[in-house]
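Participant: Dropping a prediction and its sequence here:
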Amino acid sequence: MAKPNLARLGTLVLAAVVAIATPATITYAQEDNTIIFLAGPSSDPFWGAVQQGFDTATKELGVKTQWSAPQDFNDIVPIYTKMFEAAIARKPAAIVVGNFFPEPTEPLIKQAVADGIPVLVYNSGRTTWKDLGAIGFIGEDPWLMGNAGGKIAVKQGVKNGLCINQIAANPVLEMRCKGYIDAVTEAGGKAKLVTLPSEDIGNSQKVQAAVSAMLMADQTIDGVITLGAAVAVDALESVKQVRDTGRKVDLGTIDLGQVVLEAVRDGQMSYAIDQQPFLQGYLGVLMAHQFVNYRLAPATEINSGPFVIDQSNAAAVLAVGEKFPGSRGAN
């Protein structure tokens, strides 16, 4: 029996559940048939998985695409803004963009739409994409992501939780923390959000020192959640040092990486909440491609997370990563 064409099957399935969403007053006259995908820093393993999905869709669909990403988190807001401005100036077939920083990004989404460029929002911007005139949204529900972690933390006995945010300007990360805090407080405990300087992300010594200082400053903290794989790996080292003194501290994270999955498998971390970034990269290209060619777009936002990974299924997810390197995080 011949193997099915998965790319074509995915296209047909998605097309079967979409609705025409093009305002009659907008005309689309692109000068460049490229789909431009604006991504996060390549230094973060999360974006490796997004790029895997992007690359796979590009190859399977046979479309012309461009991946644009900053190198790291330094000056990320102005750099991302300039990337978006450059993309609009090219008048491409479509732009796939994360609304990570609403203040500079949302006016640019409106500008692109006004210029006749279809914009698909992914990852961040779940509640605003439609009002901005975008054709759709693929990504997580951030409150549910954090809340799922908080509920697991509560089962682990957490009474005083800490949610560590690594990008202060991103409201999605704040909503993740709110979900975690809500779960812990509703169970009778307490929790708070703390923010690390974005420029310190990628500097393991600084992150570990900061997390260690937080744990030492309040000896009653018994639960920590991080919002990215790189920070989770650094936080794990700090938590291990505290555990060596006999203190119990639960640790979990949102977003995956190889080291994170191994830590969950081995019981060093309780959980990892996956928003399936590969899916965001793949469907980002697919949905933009369908709109450009068929004027088809989802009628509602598409949730790619939360998907809970704990000790019961971490090994299976690791096996997927071994077969398709980078598809579930790369650190």
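Facilitator: Yep, that arrived. Numbering: from 1, shown residues only.

Participant: hey, let's count contacts and neighbours off CA atoms from now on
Facilitator: Will do.

Participant: From residue 259, how far out is residue 125?
Facilitator: For residue 125, the distance to residue 259 equals 29 Å [C-alpha to C-alpha, to the nearest Å].

Participant: Please compare the first structure with the one that follows:
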Amino acid sequence: MQQRLYLITTLLLVTVLALAACAPGGDSGQQEMAQSEEGEGAAAAEAGDADGGLSFIAVQHAECAWDSFWCTVQNGINSAADDLGVDVTILAPDEFDLDKTASLIEQAVAANPDGIMLTVTDPILFKEPIMKAIDAGIPVIAYNAGSGPIADNIPYYTYLGQDEYQGGYLGGLRLAAGGGTQGVCINQQVGHTGLDKRCAGFSDALAESGIPTEVLAIGDDPAEATTIIGDYYTANPDTDVFLTLGPNGANPFYVFVENEGLTADDITHGTFDLSEEIKANIVSGMTMFGIDQQPFLQGYGGVSTLSMIARYGILPALPVSATGPGFVDAASLASEPDPDAPVSVIAVQHAECAWDSFWCVVQNGINTASEMMGVDVTILAPDEFDLDKTASLIEQAVAANPDGIMLTVTDPILFKEPIMKAIDAGIPVIAYNAGSGPIADNIPYYTYLGQDEYQGGYLGGLRLAAGGGTQGVCINQQVGHTGLDKRCAGFVDALGESGIPAEVLAIGDDPAEAATIIGDYFTANPDTDIFLTLGPNGANPFYVFVENEGLMADDFTHGTFDLSQEINANIESGLTMFGIDQQPFLQGFGGIQALNLLVRHGIVPALPVTPTGPGFVDQGNLSVVQELAGEYR
């Protein structure tokens, strides 16, 4: 679609040029995702026009005409606009000026678009104009600069940027895979939150492999930094695993390596960021990888996220949607993006629409994305639940040699051999709907798209605790089930942060017995006023208990996982605050989008798990969900 670029003449503020740098990502595990209830309800109430034209405005503190970094971001915006059939207007000052950027946010709000994406370069200055958008019911997401809605204290939906801890952690796992004796994280600015998180992740990853690590503080003076690294190595000659945090650490590291006469066989090295020197050392084999924040994905993902909200009422799963770390190695440097390349994908799943209606929504997501993005897709599934047959379908998909395979890792042990055949053949593989991620499944596919169970419980707990409370309980119908236990763990942790004690109540699948257990618990713990149930098998007996006790919505706060007619009715009546949806349409759509970005643009998924849920369904968006049920929800 046509993109309209408005360059607004402004005054350069030289004294704050440092702020123009791309902001590090926030902590995705410690923030609640929630556009304000009023704004979320208004936005959701207008969503649901799956085929209608959409108009978005992107407001950013810099742009391509005077900062080449932003050419990549804006290319991502343009590509997504073309793929998804939306119109995007970019507003940016013609030189760095945060006051002018704030006024451009005001201008965007006045235009009343279907969504606004923006850089939260100064959350204090930008809060007032952003709140005007949210209060007007305009969906708002942040990209490139920001820390997430809680850290920024602005209730927009999500922030798209790099997860610094995960960058260090996943980089550390790669570096430690070949073994090692001692690791060091070379930090040019100890005390910088983002850099410290990188080192913390690195240290944790190496510790899992039994490799001790420490942080070496250097400064920005290259010669001095080289000396410090050399002195450290002289005192610690067993050090063989190195992580640098950007060119200010990598460049003096390379001088140190040359001074010591070391080779790639002597050490393992990875770094954040890219430069000509870093790229040359990746190609030579001295450096294993450079970690990229993937600015193309920040732009593309912003447009895609707003499209999901505006068209389908599908909300971002987490407060921080990671676009990095993206690992750049010798193979990826040798490849050239080809946005027009033909792409064929085979999806292999353990069930299908013809005999399980849940999968109609997943497959609609697959088909919608493939049509929008010009991807040829074939879906393979057994005609009844049969994992052996599904494994043979994976073999069939590999033999067809497509450009990518997406599949359900329903049984990681049974499926490992055929999946490894695809990976060994150089076919990109991602998982969707069923799986636990490449690390937990012990299969090195790219990422798993599905619900993050812990985050569902945690973010649900934050919502339930927001109004205060005395005692919480998580009603678990299958204690010992890993996913359900994670939901309760997140809930307990969230309430703990608000000073509210919480515990787990075990019930079974018998509704009458479960209602009795809940009633007996309440008799023994009458101060309990926050309840989380983990699906209909907990929610339905909870509703019986509520009726038996004569309780009203004012007496307690309740949320649940999943949706059903009974749950929907109680959300509508106000008895239940929300139901948590895994958003199956997004699992299918996101799988195609991930492979499209990987094959055509060389953009790799940032994290082992790409959450499609929790998606919160409340009174504000229930009508949209019901309207789109069976097709998009």
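Facilitator: Cool, got the structure. Note that the structure is a prediction, hence the values are computed from the model and not measured.

Participant: Drop the TM-score for these two in here.
Facilitator: TM-score of the superposed chains, computed with TM-score structural alignment, normalised by the length of the first structure, equals 0.68; 299 aligned residues with a C-alpha RMSD of 4.3 Å.

Participant: returning to that earlier point: of residue 125 and residue 259 of the first structure, which one has the most company?
Facilitator: residue 125 (25 against 17; other C-alpha atoms under 10 Å).

Participant: Alignment lookup: the more buried one to the second structure.
Facilitator: Mapped onto the second structure by TM-score structural alignment, residue 125 of the first structure lines up with residue 436.

Participant: who's in contact with that match?
Facilitator: Residue 436 of the second structure sits next to 448, 609 when contact means C-alpha atoms under 8 Å, 6 or more residues apart in numbering.

Participant: The stretch 401-550 of the second structure: strands as residue ranges?
Facilitator: Remark: strands assigned in the stretch 401-550 of the second structure by DSSP state E, counting those that start in this stretch are 404-407, 429-432, 448-451, 471-476, 502-506, 528-533.

Participant: Quick one: the ones you listed as CSV, columns for distance to residue 633 of the second structure and mean neighbour count too.
Facilitator: Formatted as CSV, the strands of the stretch 401-550 of the second structure follow (distance: least, C-alpha to C-alpha, whole Å; neighbours: other C-alpha atoms under 10 Å):
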stretch, distance to residue 633 of the second structure, mean neighbour count
strand 404-407, 20, 27
strand 429-432, 16, 28
strand 448-451, 14, 28
strand 471-476, 25, 25
strand 502-506, 30, 17
strand 528-533, 21, 24
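
Participant: Tell me which of those strands sits nearest to residue 83 of the second structure.
Facilitator: The closest of those to residue 83 of the second structure is strand 404-407. By C-alpha to C-alpha, the value is 18.4 Å.

Participant: got a list of contacts for that closest one?
Facilitator: Residues from elsewhere that reach strand 404-407 of the second structure (C-alpha under 8 Å, 6+ apart): 343-349, 394, 397, 427-432, 591-592, 595, 599.

Participant: Same check on stretch 106-115 of the second structure?
Facilitator: Under the contact criterion C-alpha under 8 Å, 6+ apart, stretch 106-115 of the second structure has outside partners 54-57, 59, 116, 129-130, 132-133, 138-140, 306, 310.

Participant: Count the neighbours of residue 413 of the second structure for me.
Facilitator: Using other C-alpha under 10 Å, the number of residues around residue 413 of the second structure comes to 11.

Participant: now do the one 3 residues further on
Facilitator: Neighbour count for residue 416 of the second structure, taken as other C-alpha under 10 Å: 16.

Participant: Spatially nearest residue to it (excluding sequence neighbours)?
Facilitator: residue 443 (6.4 Å; C-alpha to C-alpha, 6 or more residues apart in numbering).

Participant: Quick check: the one you found vs residue 602 of the second structure, distance?
Facilitator: The gap separating residue 443 of the second structure from residue 602 of the second structure is 21 Å, by C-alpha to C-alpha.

Participant: got it, and residue 393 of the second structure?
Facilitator: Plainly put, residue 393 of the second structure is 27 Å away from residue 602 of the second structure if you go by C-alpha to C-alpha.

Participant: Over to residue 184 of the second structure?
Facilitator: For residue 184 of the second structure, the distance to residue 602 of the second structure (C-alpha to C-alpha) stands at 30 Å.

Participant: between these two, which one's more packed in?
Facilitator: Using other C-alpha under 10 Å as the criterion, residue 184 of the second structure and residue 602 rank with residue 184 on top: 25 against 21.

Participant: Am I right that that one sits in a helix?
Facilitator: No. Counting by DSSP: H, G, I helix; E, B strand; the rest coil, residue 184 of the second structure is not found in a helix; it is strand.

Participant: who's in contact with it?
Facilitator: Going by C-alpha under 8 Å, 6+ apart, residue 184 of the second structure touches 213-216, 239, 241-243.

Participant: Quick one: map it onto the first structure.
Facilitator: In the first structure, no residue is matched to residue 184 of the second structure (TM-score structural alignment).
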